[in-house]
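Colleague: sequence and predicted structure below; questions after.
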Amino acid sequence: MKTLESLTLKNNTEKKQFELLVENNLARIEYIKTQDKIYLTHTEVPSELEGKGVGTAMVHKTLEWVKNNDLTLIPLCPFVALYIKKNPEYKSLVLKGINIA
């Protein structure tokens, strides 16, 4: 397997999801985007890839994309919220008033 860091995150605007192709399997984070906000609604990693760090790498790449595009984040997906809790440097992206416990 190529290193996860070397994989390219694709923003599939037609399907409204970020995609990471790993070993011919597609992992994805679904989103809803408004003018200045992005709601990350669902993360899905194929069972063949579970436990390999694919979801974590995909969330990291997605949050970097959010940061680089100056969007405000509303993390509706529990997996994304847990990642932010473990990596508080991304809390500044989250909409004020949303508490990541």
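Modeller: Alright, I've got the coordinates. Numbering: from 1, shown residues only.
Colleague: contacts, neighbours, all on C-alpha from now
Modeller: Will do.
Colleague: next helix or strand past the lengthiest helix in the chain?
Modeller: In the chain, with assignment by DSSP state H, the single longest helix is helix 54-68. Using DSSP states H and E, the helix or strand that follows helix 54-68 in sequence is strand 72-75.
Colleague: adding another structure so you can compare the two:
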Amino acid sequence: MEITDNTFARQFETIVEEGLVSVEYSFQEKKIFLTKINTPDQFDNEEFVSQLLSEIMAIAIERKLKVVPILPKIVVFFKKNPAYKELLPPGIRL
């Protein structure tokens, strides 16, 4: 899956047959807040969202960002993927 960072719209994007999938974000210092996931209905499933978030976590690692999970889906992702817990800022508990 190829993820593009659309800095103007403040969202990570990927194109699927059914349209655009995006994860909206905001920044504060060296933290990224993932605020909204927009997917066509048929892609609103745990497997696809997990793959999408794994790609975004790789970007966060590359950019040395901490990830603040705002959405329940992202909290679930962190709980199921403990390898990414190092990306959580100090003081954030799931």
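Modeller: Yep, that arrived. Just so you know, these numbers come straight off a predicted model, no measurement behind them.
Colleague: the longest helix of structure 1 vs structure 2, average offset?
Modeller: Compared with structure 2 after fitting, helix 54-68 of structure 1 has a mean deviation of 1.0 Å; criterion: mean CA distance after the TM-score superposition for structure 1.
Colleague: so that helix aligns onto which residues of structure 2?
Modeller: Using TM-score structural alignment, helix 54-68 of structure 1 lines up with residues 48-62 of structure 2.
Colleague: just to revisit the earlier point, what about the longest helix of structure 1, distance to the chain center?
Modeller: Remark: helix 54-68 of structure 1 is offset 5 Å from the chain centroid, using CA atoms, centre = their mean, to the nearest Å.
Colleague: check stretch 23-34 of structure 2 too.
Modeller: 9 Å.
Colleague: show me the strands in structure 2, by range?
Modeller: Using DSSP state E, the strands of structure 2 run over 4-6, 11-16, 19-28, 31-38, 66-69.
Colleague: next up, the contacts around the spatially most central residue of structure 2.
Modeller: Centroid-nearest residue in structure 2, with CA atoms, centre = their mean: Leu53, separated by 4.2 Å. With contact set as CA atoms under 8 Å, 6 or more residues apart in numbering, Leu53 of structure 2 has these partners: 74, 77.
Colleague: gap between it and Ile74 of structure 2?
Modeller: 8 Å (CA to CA, to the nearest Å).
Colleague: looking for the alignment partner of Ile32 of structure 1 in structure 2.
Modeller: By TM-score structural alignment, Ile32 of structure 1 lines up with Ser26.
Colleague: check the burial of that match by counting its neighbours.
Modeller: 13 (other CA atoms under 10 Å).
Colleague: so Lys61 of structure 1 sits right up against Leu9, yeah?
Modeller: Yes: here Lys61 of structure 1 reaches Leu9: they are 6.7 Å apart, a contact under CA atoms under 8 Å.
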